[in-house]
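Q: okay, sequence plus prediction incoming.
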Amino acid sequence: MTFKSSLLLLSSTVLLSLTGCVSHANLDTTTNALNSVTAQWYIGDQGKRFDRIEYQFAQPLQPQTLAGLKLKLVGTFHDGQSAKEHNSPNRRVELPVTHIDWVGKSLVVDVQDFDTKGLLGIEVDSNLAQLTTSHLVYKTHIRSVDDFVQHQFVAKDGTTLSYWLYLPKDAQPAPLMVWEHGGGEVLASSYPRANLEANRGATAWVESGHPTAVLSVQFPENYSFGIADIPDQFAQMQRYNTAQYELIQSLVNAKLIDTKRIYISGASSGGGAGLRFIMQYPKLFAAAVIIAAKDTIVPLSDKYHLAYRFDAPISALRLAEEDYESSYQEMENALSDTNITGVPIWFAQAQNDRICTPYTSIMMFDILQKQGAKANHHTLYSDQEMAASHVPLNHFSWVPTLNNPKIIEWVYQQHR
């Protein structure tokens, strides 16, 4: 995006304005023009964060460039509904500069990283005259996310998928990780590319150190709890899975993907959808990481009032013995229809998840073990472990899971 202004567009709602002081730092503006400014973002555990600004000059910088250089960054944040109710002004917060350095033609300014939720703009005040130049190419870059390319795929039955694909350079055919996003990232209630930006579900695999392709479809809308008892929604999920299967086969046919190393991971609604994808195509995947899965196999949450019980006592999250036994039998029956014991699955969830009950993963893990699965794992995080991950809700068990190198390495050890 290019425009002649002293404002840098960071996103649809965030502006970085560059303002200058009276005195100048030691840089000859007539011989070394400033070509561009790049605002660097990355994806943290709970979404986009900001940590760096890079200035690109026409010529390599000299050591004296930093002599007398001063920079001050101030962020403006919108406080949301509370600000409207109390007629409060937006918050202005100074953003500490942690390091300034130069590499070749680049001046790099590291900032103490911060969550960008509510960020309206960042003002950069400096005694370097070029920061106010109005003839620049301004850019925004989100690490890893901007390496994905958006596409559309039309399946044989006409089902159309909007998806993002990351392909590692010079590593084809590559392993493939399919990331199934949560219900909060569907297009109906979020924005395009939320499936890549809301958390590290997709970028964790790009940044794993393994040269991996990553595929993430962004679905139009979420499905209900207990989808197995909702015929129209269940049929739609199956159509999406069929379309994804055809999409993956197109990547295989293009020799981009290693057929022996196709993996799937998903959280919340994506975890539940991932389970159904595995059951529909049990010979496709070499391994799966299923996190905080929604109840797509046997209805539990609505039936027993286990979902969204934020203020209820822990006892309200537990099934009565007879309800557990009947649900367990239903799960056994459902899992007898297809054999998925050949797909190593690592189940992970908070033991006191107040949004998606952990009974789905608890029962599935136990039944699959009885059926002969030998490579599965099951992690139930305690309240203390979830608190140590600094998450707002116990449901966010993808945070400790995707930050666990043991789980990441386990995935890449699996082959069909």
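A: Arrived safely, thanks for sending.
Q: could you use CA atoms for every contact and neighbour count after this?
A: Fine.
Q: where exactly do the strands run in the stretch 51-200 of the chain?
A: 71-77, 91-95, 97-103, 106-115, 119-126, 137-142, 149-154, 160-166, 174-180 (DSSP state E, counting those that start in this stretch).
Q: hmm, E54 is touching V103, no?
A: No - when contacts are counted by C-alpha atoms under 8 Å, E54 is not listed as touching V103 (10.2 Å).
Q: these two: which has the busier surroundings?
A: Neighbours per residue, other C-alpha atoms under 10 Å: of E54 and V103, the larger number sits with E54, 19 against 11.
Q: which element is the closest residue to N241 other than its chain neighbours on?
A: Counting by C-alpha to C-alpha, 6 or more residues apart in numbering, N241 lies nearest to F277, which is 5.8 Å off, once chain neighbours are set aside. Using DSSP states H and E, F277 sits in helix 269-280.
Q: beyond that helix, next helix or strand please.
A: Counting by DSSP H and E, the next helix or strand C-terminal to helix 269-280 is strand 287-291.
Q: could you give the angle of that next one to helix 269-280?
A: 140 degrees (axes from the mean of the first three to the mean of the last three C-alpha atoms, to 10 degrees).
Q: packing partners for the next helix or strand after strand 287-291?
A: Next helix or strand after strand 287-291 toward the C-terminus (DSSP H and E): helix 321-335. Packed against helix 321-335, as judged by 3 or more C-alpha pairs under 8 Å, 6 or more residues apart in numbering; DSSP states H and E, are the following elements: helix 359-371.
Q: another one to put next to it:
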Amino acid sequence: MQRRTFLRASVLGASTIAFTGSLWQGAALAAPAQNATGPYGPLGSADANGIQLPAGFTSQVVARSGQKVAGTSHTWHSAPDGGACFADGTGWIYVSNSEINPGGGASAIRFTSAGAVTSAYSILSGTRQNCAGGATPWNTWLSCEEVSRGYVYETYPFGGTAVRRPAMGQFKHEAAAADPVRKVIYLTEDETDGRFYRFIPATWGDLSAGTLQVMVAGTATSGSFTWANVPDPDGSPTYTRSQVSGAKVFNGGEGCYYASDTVWFTTKGDNRVWQVNLAGSTYELAYDDNLVTSGSAPLTGVDNITGSRYGDLYVAEDGGNMEICLITPDDKISPFLRVTGQSSSEITGPAFNPAGDRLYFSSQRGTSGSSSGGITYCVTGPFRV
């Protein structure tokens, strides 16, 4: 097992966030990430928003569920969940799902280059429990339904009518990550006996038709893998996860992120971050709370995951002590921020703006503990790029 490799980037497209840079690689054996002091130092006292941050970082509230987004006529959705940023000229757009069933969907907020809100609007409505998803290189947002035999919807942050994409399979979708090298979309499944999938479009950039495949591997936490076609992507009468013998089981698939021939995804049932090394067709653990050898495990309730321009991974907690934890390219893990006074909530939707100096995320149920009390934040500071 080689030391994890992180490119500071995998260019997804001209207008999506690009993560570019040099390769971090070593010949020494690597273990799952271990406790360490974070690159930004310890967390300070909670600020006026109840968020503990390292020195030099500040937070602001961007939107609140049930309230108009400041300066717009759009009411922000309940239960904000998975999100992503898209470059928009000199500014950007942040999109966010609504994990409500029924009546889910997704909304977008447009920002100037200075981070000021210029507009907010719906990009999807009338769907079911839209949890996470993923951005595509052609500037669409894949919004995933976290329900049995749920769908993926392709939405258009820059304008256009959302489209259901049944060829991507009907199962309890969680997150998606685009791989422009292999021209596939990776998909996680939020079931205790879930699987890890990839969708191969018949034409890259068009998700209306293609082939759904599932990872086939052994029961170990590392090894080699192959892909096998899922015979009936609609999951009826047999669920997609039960159609292929030898398909590897993952306990509660959550967030998914791609960069530099690698895809990472999280499984909440066992508090793990998995790393799939695509060039060599091998997989391993990037983090496992049971394998932290010094001190208590900093990351529990693993959920959404994203990466920075530098190559750091940011993993949000569903519960735990409401932290976003950071895993560095040399396999060190530490808390980056902690949200206080919101123990009945979860952190969702972490995403960086194109410059990599603003991190957006939500507290799904905020201080009220109700889906109607969600809060979306932005953290600004000296992120390493």
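A: Good, I have the coordinates. Since we're looking at a predicted model, the values are computed, not measured.
Q: any idea what the TM-score comes out to?
A: Their TM-score after superposition, calculated using TM-score structural alignment, normalised by the length of structure 2, is reported as 0.28; 174 aligned residues with a C-alpha RMSD of 6.7 Å.
Q: ok so, going back, any chance of the strands of the stretch 51-200 of structure 1 in TSV, with distance to F234 of structure 1 too?
A: Shown next, in TSV, are the strands of the stretch 51-200 of structure 1 (distance: least, C-alpha to C-alpha, whole Å):
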stretch	distance to F234 of structure 1
strand 71-77	42
strand 91-95	46
strand 97-103	51
strand 106-115	37
strand 119-126	39
strand 137-142	35
strand 149-154	20
strand 160-166	17
strand 174-180	16
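Q: out of the ones you listed, deepest packed?
A: strand 174-180 (a mean of 26; mean count of other C-alpha atoms under 10 Å).
Q: tell me what angle that strand forms with strand 160-166.
A: Using the same axes, to 10 degrees, one finds that strand 174-180 of structure 1 and strand 160-166 are set 130 degrees apart in direction.
Q: what helices and strands are in contact with strand 174-180 of structure 1?
A: strand 213-218, strand 257-267, helix 269-280.
Q: quick one: closest of those to T203 of structure 1.
A: strand 213-218 (8.4 Å; C-alpha to C-alpha).
Q: now do the very next helix or strand once past the closest one against strand 257-267, angle only.
A: The helix or strand immediately downstream of strand 213-218 of structure 1 is helix 231-253, counting by DSSP H and E. Here the directions of helix 231-253 of structure 1 and strand 257-267 differ by 150 degrees (the same axes, to 10 degrees).
Q: and helix 231-253 of structure 1, which residues are buried?
A: 233-234, 237, 239-248, 251-252 (16 or more other C-alpha atoms under 10 Å).
Q: and for stretch 210-217 of structure 2?
A: Under 16+ other C-alpha under 10 Å, the buried positions of stretch 210-217 of structure 2 are 210-217.
Q: between the strands of the stretch 51-200 of structure 1, which one is closest to T38 of structure 1.
A: For T38 of structure 1, the closest of the strands of the stretch 51-200 of structure 1 is strand 137-142, at 4.7 Å, according to C-alpha to C-alpha.
Q: list the helices and strands that closest one packs on?
A: strand 7-9, strand 34-44.
Q: nearest spatial neighbour of F111 of structure 2, skipping sequence neighbours?
A: V117 (4.6 Å).
Q: quick check: the one you found vs V379 of structure 2, distance?
A: 15 Å (C-alpha to C-alpha, to the nearest Å).
Q: same for the helix or strand harbouring S362 of structure 2, what does it pack against?
A: Per DSSP H and E, S362 of structure 2 falls inside strand 358-363. Judged by 3+ C-alpha pairs under 8 Å, 6+ apart, strand 358-363 of structure 2 is in contact with strand 80-88, strand 347-352, strand 375-380.
Q: report the angle between the last one and strand 347-352.
A: Pointing back at strand 375-380 of structure 2 there. 30 degrees.
Q: what angle sits between strand 375-380 of structure 2 and strand 358-363?
A: Using the same axes, to 10 degrees: strand 375-380 of structure 2 against strand 358-363 is 160 degrees.
Q: and strand 375-380 of structure 2, what does it pack onto?
A: Strand 375-380 of structure 2 packs on strand 58-64, strand 358-363, going by 3+ C-alpha pairs under 8 Å, 6+ apart.
Q: how about a cut-off of 10 Å?
A: Judged by 3 or more C-alpha pairs under 10 Å, 6 or more residues apart in numbering; DSSP states H and E, the packing partners of strand 375-380 of structure 2 are strand 58-64, strand 80-88, strand 347-352, strand 358-363.
Q: list the buried residues in the third one.
A: Residues of strand 347-352 of structure 2 classed as buried under the neighbour-count rule (16+ other C-alpha under 10 Å) are 347-352.
Q: those strands in the stretch 101-250 of structure 2, which residues are they?
A: 104-111, 117-127, 130-135, 141-145, 152-155, 163-164, 173-179, 184-189, 196-203, 206-217, 223-229.
Q: out of those strands, nearest to W24 of structure 2?
A: When those are ranked by proximity to W24 of structure 2 (C-alpha to C-alpha), strand 173-179 comes first, at 19.4 Å.
Q: tell me the buried residues in that closest one?
A: Buried-residue list, strand 173-179 of structure 2, by 16+ other C-alpha under 10 Å: 173-179.
Q: need the residues you listed in JSON lines (columns: distance to E189 of structure 2).
A: Supplementary listing: the buried residues of strand 173-179 of structure 2 in JSON lines, determined by distance: C-alpha to C-alpha, whole Å:
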{"residue": "H173", "distance to E189 of structure 2": "5"}
{"residue": "E174", "distance to E189 of structure 2": "6"}
{"residue": "A175", "distance to E189 of structure 2": "8"}
{"residue": "A176", "distance to E189 of structure 2": "10"}
{"residue": "A177", "distance to E189 of structure 2": "13"}
{"residue": "A178", "distance to E189 of structure 2": "16"}
{"residue": "D179", "distance to E189 of structure 2": "18"}
